[in-house]
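Visitor: here are the coordinates; sequence isn't available:
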């Protein structure tokens, strides 16, 4: 079957050219229903046809309308598992079906989703009610659902969505007899093509395989049992069969919080690391000790975690932005929340030890601490606000000559910088060892450096679209300033003011960069923490080129990379209901780039 560009593509096989053409026509016809139900008995070739459709969308030159953006095999999964599978393919972090639907709604681009084997889901009715129905309310979404005829969920699907396209592969119009016979003879010369038509299953296997809905075993709510079991089965059990006490237990809440990451982890040790990172540090020591032991082979160690449900009351609140403190805040990590206030966190245990008030009572897009300890926030509207009080210089000269202080000049330049913007809005900012850096909605990065008695401003166009993340360090602790910027274009650019930006990005991902944080000091290797829009966190050693990755599960809002007084490198990850800090194991660092 050639596409319009003349590129020869693999045929669907088994005489299914009519079915393949009909599916492609459904995808490209704007008048066709949002939903297509693909049905047929076992051996009808439903999965084979869908696999061909997905391959066609990634191989054909004309893929604007024909591309399948996400596929979720529902066999053995529950409601959350189905949502997480789709979110993984769409490169989104979504804790629940409603969060996934909201993210797809905000995106607004044409999206084709495929749900396979609905009849084998552990919670098909919940999938229909809480995932399929909301998705069909979005006009830019198209759904293909595969389900077995006669299954209760299939009948329910037909009742709910009467205006849908239905393709029953038992209907002869979807399979050409002559082509089917030739295919059957080539596949198995002993096959009786006439007897098998239109089912390809009996041709490719000697015995008919009967698919049954998997039984849902009970699980012991214990750390080791959970991380060694099928993660989708554990999730479905917690979601649909466990009691409220089990769901609301420390382990139950942690599992559902980190479930999207747990369900894609390949090993029990990786799941143990993810689960212990989602567990509050005040959880019973036996549970945490067991998980730490199982995660010994992983390249990270979890230093501490604070969660909304923690019993000790040390939860600092949701994190919208993080940064390392300077001067009088040098021993703290600054954490901005949804209401504008900034909490001072102890990096050794993650607990809030102080609070700074802000005149802006909304979430901060960025927070940074100038070299003299001045705390500044950028709000969602591009405004720049002082948080708390500005540091005061001691002595009589500070009173008589307030403008003589170079840090005062820098502070004034930073707070007044939005007035210099024309045609763009500030979107993010960060401190530098000798100044500050801003990013705007047009893709430009602006560096403010304190030089003798003046504040120099240097700007460069670095991104296609808004700048979303910034950080900077001095090489070797005292050398030239280096700025790292991330944008909605997925690029991380490197730039030193006064020098042309590096032509190629340091990294280029498929989704937006959420946050960046660099740590550099004399005598120690520089490191860069990266938070991606799909929930992935990376720690890059900028000297050796090695990197470590971790996916906590929930959407990541902010990261902070810092060294403790003892020189230990730590990465703090801020989320809506969890803040966790990881320490890389030096002997386990590997090159995964």
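Guide: Perfect, I can see it now. Fair warning: this is a prediction, and the values are worked out from it, not measured in the lab.
Visitor: contacts, neighbours, all on C-alpha from now
Guide: OK.
Visitor: who's in contact with the residue nearest the centre of the chain?
Guide: Taking CA atoms, centre = their mean, the centroid of the chain lies closest to residue 534, which sits 1.8 Å from it. Shown in contact with residue 534 (CA atoms under 8 Å, 6 or more residues apart in numbering): 88, 91, 92, 93, 511, 555.
Visitor: did I read that right, it in a helix?
Guide: No: if the criterion is DSSP: H, G, I helix; E, B strand; the rest coil, then residue 534 is coil and not within a helix.
Visitor: hold the first one in mind and look at this next one:
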């Protein structure tokens, strides 16, 4: 069942690990045509049709290639085998296999995609938890050496929001907030789930009091700090810049603003319209995909973007090069470290990846 869910979710640009999560994601979106490579009597087909606003088109079911059983204890074997066969085998076998089964089922939506063996090994390595057999890490690191990314470190620490402090220190929030921003004085600004502002780590100021009062009646959907300016986004697609000199506004997106970030010179916004814009003359589109933006973080040279379909990208702003990584689960937040590494925040983990040059 999981293989079918992941395959359909990948086609539709959503993240889902169970049939219930898939149906919920589809209900939250517009009516659409769903092409399903499943037999007519499959229970997932009946569930999709029961939603009512989907046009379900059946395709020829995927036929798993014949072959000997996969050794589910061997990291190299599961990375090289057909991923749908591996998924079925792990679903049918409750043995943890040293932690390989748990990691595979955690990152499966990425693992079932067509990709080189090295890329699959890297994703599986990043999904290992602290209880995994310690021999699995080295066993997966070797085949993952051919991937464009290197896993610098990982932590089974939950994450809902990320940013960096002025000194480069990573700031991680675990308490279900929408966003966190750091001001030049290292004060943390937190945007809660209701879209309201809370200063942390220092006294409130006249500016933060004014922004908090505004958001109490007009909740925000995104937050960033740029020098002495506080940036917020709203559900109508407008970005607001609050400073002691006044308020500047720009309608940058069609639909909700979902993410904001800023360097000392440039602010960037992302929205449900699938665009990332720079708030500069002309307000150019930096990147666009047919998928909502989930999170942003920028330095002077690098821009990290998380997308709602589970893709993380690191954009090199000076060269235009883009490096991509899919961990499998939904990405909650991203950040760029002082050395140019990409930190990806998930519901149950933090991953730090360095791009091989």
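Guide: Perfect, I can see it now. Worth saying up front: this structure is predicted, and the values here are computed from it rather than measured.
Visitor: Could I get the TM-score for this pair?
Guide: The pair, once superposed, lands on a TM-score of 0.91 when counted by TM-score structural alignment, normalised by the length of structure 2; 356 aligned residues with a CA RMSD of 2.5 Å.
Visitor: Show me which of the contacts of residue 534 of structure 1 is closest to residue 281 of structure 1.
Guide: For the contacts of residue 534 of structure 1, the residue nearest residue 281 of structure 1 by CA to CA is residue 555; the value is 20.2 Å.
Visitor: Specify the local secondary structure of the residue opposite residue 106 of structure 2 in structure 1 once aligned.
Guide: Counting by TM-score structural alignment, residue 106 of structure 2 lines up with residue 257 in structure 1. Under three-state DSSP, residue 257 of structure 1 falls in the helix class.
Visitor: just to revisit the earlier point, who wins for most neighbours among the contacts of residue 534 of structure 1?
Guide: residue 93 (26 neighbours; other CA atoms under 10 Å).
Visitor: residues in contact with the residue nearest to residue 144 of structure 2 when sequence neighbours are not counted?
Guide: Excluding the flanking residues, the one nearest residue 144 of structure 2 by CA to CA, 6 or more residues apart in numbering is residue 118, at 4.4 Å. Residue 118 of structure 2 sits next to 79, 143, 144, 145, 146, 147 when contact means CA under 8 Å, 6+ apart.
Visitor: In a markdown table: those, plus secondary structure.
Guide: Listed next are the contacts of residue 118 of structure 2 as a markdown table, based on three-state DSSP:
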| residue | secondary structure |
| --- | --- |
| 79 | helix |
| 143 | helix |
| 144 | helix |
| 145 | coil |
| 146 | coil |
| 147 | coil |
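Visitor: Show the buried residues in those residues.
Guide: Buried members of the contacts of residue 118 of structure 2, scored by 16 or more other CA atoms under 10 Å, are 79, 143, 144, 145, 146, 147.
Visitor: residue ranges of the helices in the stretch 201-350 of structure 2, please?
Guide: With helices called from DSSP state H, counting those that start in this stretch, the stretch 201-350 of structure 2 shows them at 206-217.
Visitor: Ok, the stretch 251-400 of structure 1 next?
Guide: Assigned by DSSP H, counting those that start in this stretch, the helices in the stretch 251-400 of structure 1 fall at 268-278, 285-294, 396-400.
Visitor: Deepest-packed of those helices, please.
Guide: helix 268-278 (a mean of 26; mean count of other CA atoms under 10 Å).
Visitor: Find me the equivalent region of that helix in structure 2.
Guide: Under TM-score structural alignment, the match for helix 268-278 of structure 1 in structure 2 covers residues 117-127.
Visitor: Mind reading off the mean deviation between that stretch and structure 1?
Guide: Taken over the aligned residues, the distance from stretch 117-127 of structure 2 to structure 1 averages 0.9 Å (mean CA distance after the TM-score superposition for structure 1).
Visitor: quick one on the thing from earlier: ok, the residue nearest to residue 144 of structure 2 to residue 75 of structure 2 distance?
Guide: 11 Å (CA to CA, to the nearest Å).
Visitor: This completes my enquiry, with thanks.
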